[in-house]
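Peer 1: with the sequence up front, the predicted model follows.
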Amino acid sequence: MNGNRFGRLFQVTTFGESHGEAMGCTVSGCPAGLELSADDIQEDLDRRKPGQSMITTSRGEPDAVTINSGVQDGYTTGTPIGMVIENKDARSGKYEPFITAPRPSHGDFTYSAKFGTRNWGGGGRSSARETVNWVAAGAIAKKLLALEGVELKAHVNQIGDVVAPEVSFEELLEHSEENDVRCAHPETADEMQDLIADYQDEGDSIGGSIYFEARGVPVGLGAPRFDSLSARLGQAMMAVPATTAFEFGLGTEAAEWSGKDRNDDWEFDEDGNPVPVENDHGGIQGGISSGEPIYGEVTLHAPTSIPTEQQTVDWETEEVVDDAQVIGRHDPVLPPRGVPVVEAMLALTLVDFMLLSGRINPDRVDGKPGEYDTDYHPSNPRNQ
């Protein structure tokens, strides 16, 4: 099975299954000289891990990461970074009724039809638990971007029919981690929490969306057509489990705008550089970053694992099953834990383009592209 690698220069290859021994990934292409520890990665993993609150699965996974290669004396060496996150609380017994009966709207049938086999415990490789690897790799990408002055953040802007008003980037940074829903508008977060609780009480689930934004992205990332920044972002976000839509800038609202209203006028900034007056294009024009903030939205459908009785079929007995119940520990809503996943995929996409464009030195991050300082590393004999 292919499709386990993301990126061109900054490449992430993942492994693991929901109820297997461990999850893990290898990050290739990270320059040498980046200060990095397990704590740097753990911070984002803790935001994604299960069991955080009453609106997440109660599966008790600490999601503790170990770095097995690519880091020495607290700095990256330029070699592949290997990371492992062990599964500590897998309980496959709940899934035995679905060995030969596909759960409604899961990947059970399509996976089995394609490969002739599957790991049925917790969804196996197709489980959203696999995103723990993406978040681990994304934490490294974020550190690289921060060195170049690029900052990014996401928050939950909609759950069901409850929609948060627009918030500033500063509000995103300040408030999105203050509540269980990860909504940067506190009053709306309370409404979202109540709505989620209502669906939980009914044995049901609900969908929502995540708004993301990146500041400090330089001009010139991307290319026309198939290597456009928007196309690659679309690939990254549509890979997030349960995603049904990705948009940037005005998104689907652009269908309601005339060309005159949507088109961004140009002016000169204080340094004499052309800049757009508005940013309805979402930081990307012609597939290339404009230097303005990149922003957009990812829509996630309701979790498909719910205890409410549903209909399926058993392909072994050839019987219709009218009372199928997915009994287990599942999230009633996905966006709150999806926020760090969306941030990770945004960071991985941007850092890959930064390396491709030469904005980040692919060999070492201590100097400018092409400049090498042999004294940067604490384990260098000169420094001992």
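Peer 2: Looks like it came in fine. Everything numeric here is computed off the predicted structure, so don't read it as measured data.
Peer 1: alpha carbons only for contacts and neighbour counts from here, please
Peer 2: Noted.
Peer 1: which residue ranges form the helices in the stretch 201-350 of the chain?
Peer 2: Along the stretch 201-350 of the chain, the segments classed as helices by DSSP state H, counting those that start in this stretch run 229-238, 259-262, 335-356.
Peer 1: give me whichever of the ones you listed is most buried.
Peer 2: When you average the neighbours per residue for each of these (mean count of other Cα atoms under 10 Å), helix 335-356 leads with a mean of 26.
Peer 1: tell me what that one is packed against?
Peer 2: For helix 335-356, the packing partners by 3 or more Cα pairs under 8 Å, 6 or more residues apart in numbering; DSSP states H and E come out as helix 38-48, helix 131-147, strand 151-159, strand 208-215, helix 229-238.
Peer 1: chain center to the second one: distance?
Peer 2: Looking back up the chat, that one is helix 131-147. Helix 131-147 sits 10 Å away from the centroid of its parent chain (Cα atoms, centre = their mean, to the nearest Å).
Peer 1: below is structure B, check it against A:
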Amino acid sequence: MAGNSFGHLFRITTWGESHGPALGVTIDGCPPGIPLSPEDIQKDLERRRPGKQLTSPRREPDKVEILSGIFEGTTTGTPLSLVIFNRDIRSKDYSDLARLYRPGHADRTYEQKFGIRDWRGGGRSSARETAARVAAGAVARKFLQRYGIWVKAYTLALAGIHCRNFRWEDIDENPLYCPDAQCAIAMEERLKEIRTAGDSAGGIVEVCAKGCPPGLGEPVFDKLDARLAMALMSIGAVKGVEIGEGFAAADLLGSQNNDPVTPKGYASNHAGGILGGISTGLDIVLRVAVKPIPSISKTQQTVDKDGNPATIQIKGRHDVSAIPRIIPVCEAMVLLTLADFMMHPFPRNF
């Protein structure tokens, strides 16, 4: 299967399936001399790990092991290989799905493309694959710390409830990583109602990157915003990406949307830190639309492998929303993109 690698100079290849023995990632191009330990990676994996409040009850420790690319606690410049073993597999929960296609999932498209599919939790199309991305993103985070680049994602909307206030200090004080403490409470209550009803919910995640120097990005087809959009759209639950004002810019006048240039720099940041596909030096701000989890216990219409009409009621252990576990995944894809561009030669006027 092609399409399992991402990046040019800081390049990752993920492997493994939801119900296979393990999953992992190989990172090629990571510079030498970066202090790195399993604990550095584990911090980000812990935020993505299932089995916590408001998430799937699947109990995966998600303990990472570094198999190569490290000597005496420091990267060597050779390929890093990271592995995460699956410990809580219940493939029997999916046995009824061997002949049925789950609405909203990649079951049918995978089978139409490859002629075969792993029905045990979706196999390669499962969100479990993102654990490998988060592990790689943690390595990219360590690399970017050299340059003072910092990336943070948080929940702006969930289950139809939108943040009214924004406080950085609130983000890590609630399980939904919401910058509005009061809205976080309302979101939690709404998620409990939706879970009880056997349904699921979507939301909006914003990602902010601070400390990026001007000059990241390549014209014309390798623009920084194009690569960031690709990176975030590669996450299975993401159905839309906007940068800066995004779709709201369609309702603005040019005089409102332009960022005035002053002797001290830009007077505003409607562009979200990117102009002409190249970073401006201001904060890079992106938002992603996260669809509802398609695995729900409500009865749905589908067909079987022979094309006959059928109904399906999905069992097993599932999240009621991809949020909050998608938060570190979004961070990881932005971190990996920025790390890749920081490896490119460009005028470093900062």
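Peer 2: Nice, I can see it. Being a predicted model, the structure only gives us computed values, none of them experimental.
Peer 1: picking up where we left off before, want to throw the helices and strands packed on helix 335-356 of structure 1 into a markdown table with distance to V326 of structure 1?
Peer 2: What follows is these, written out as a markdown table (distance: least, Cα to Cα, whole Å):
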| stretch | distance to V326 of structure 1 |
| --- | --- |
| helix 38-48 | 22 |
| helix 131-147 | 21 |
| strand 151-159 | 22 |
| strand 208-215 | 21 |
| helix 229-238 | 25 |
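Peer 1: looking at the helices of the stretch 201-350 of structure 1, which is closest to K88 of structure 1?
Peer 2: Closest approach to K88 of structure 1 among these is made by helix 335-356 (18.9 Å; Cα to Cα).
Peer 1: whereabouts in structure 2 does that closest one align?
Peer 2: Mapping helix 335-356 of structure 1 onto structure 2 (TM-score structural alignment) gives residues 323-344.
Peer 1: any idea which of the helices of the stretch 201-350 of structure 1 gets closest to Q310 of structure 1?
Peer 2: It's helix 335-356; of these, that one is closest to Q310 of structure 1 (Cα to Cα) at 23.8 Å.
Peer 1: need the helices of the stretch 201-350 of structure 1 in CSV (columns: distance to D322 of structure 1).
Peer 2: Shown next, in CSV, are the helices of the stretch 201-350 of structure 1 (distance: least, Cα to Cα, whole Å):
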stretch, distance to D322 of structure 1
helix 229-238, 32
helix 259-262, 50
helix 335-356, 30
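Peer 1: any chance you could map the helices in the stretch 51-200 of structure 1?
Peer 2: In the stretch 51-200 of structure 1, the helices defined using DSSP H, counting those that start in this stretch lie at 108-115, 131-147, 169-175, 186-201.
Peer 1: please identify the most buried of those helices.
Peer 2: Mean neighbour counts for the helices of the stretch 51-200 of structure 1 (mean count of other Cα under 10 Å) peak at helix 131-147, with a mean of 23.
Peer 1: and it, what does it pack onto?
Peer 2: Looks like helix 131-147 of structure 1 contacts strand 11-16, strand 22-28, helix 38-48, helix 335-356 (3+ Cα pairs under 8 Å, 6+ apart).
Peer 1: ok, which of the helices of the stretch 201-350 of structure 1 comes nearest I288 of structure 1?
Peer 2: The nearest among the helices of the stretch 201-350 of structure 1, by Cα to Cα, is helix 229-238 at 5.8 Å.
Peer 1: hmm, who's touching that closest one?
Peer 2: 221-223, 225, 243-248, 284, 287-289, 298, 342, 345-346, 349 (Cα atoms under 8 Å, 6 or more residues apart in numbering).
Peer 1: equivalent range in structure 2 for it?
Peer 2: Under TM-score structural alignment, the match for helix 229-238 of structure 1 is residues 224-233.
Peer 1: and Q313 of structure 2, what pairs with it in structure 1?
Peer 2: Using TM-score structural alignment, Q313 of structure 2 lines up with Q325 in structure 1.
Peer 1: for E86 of structure 1, see how far away its match is.
Peer 2: 28 Å (Cα to Cα, to the nearest Å).
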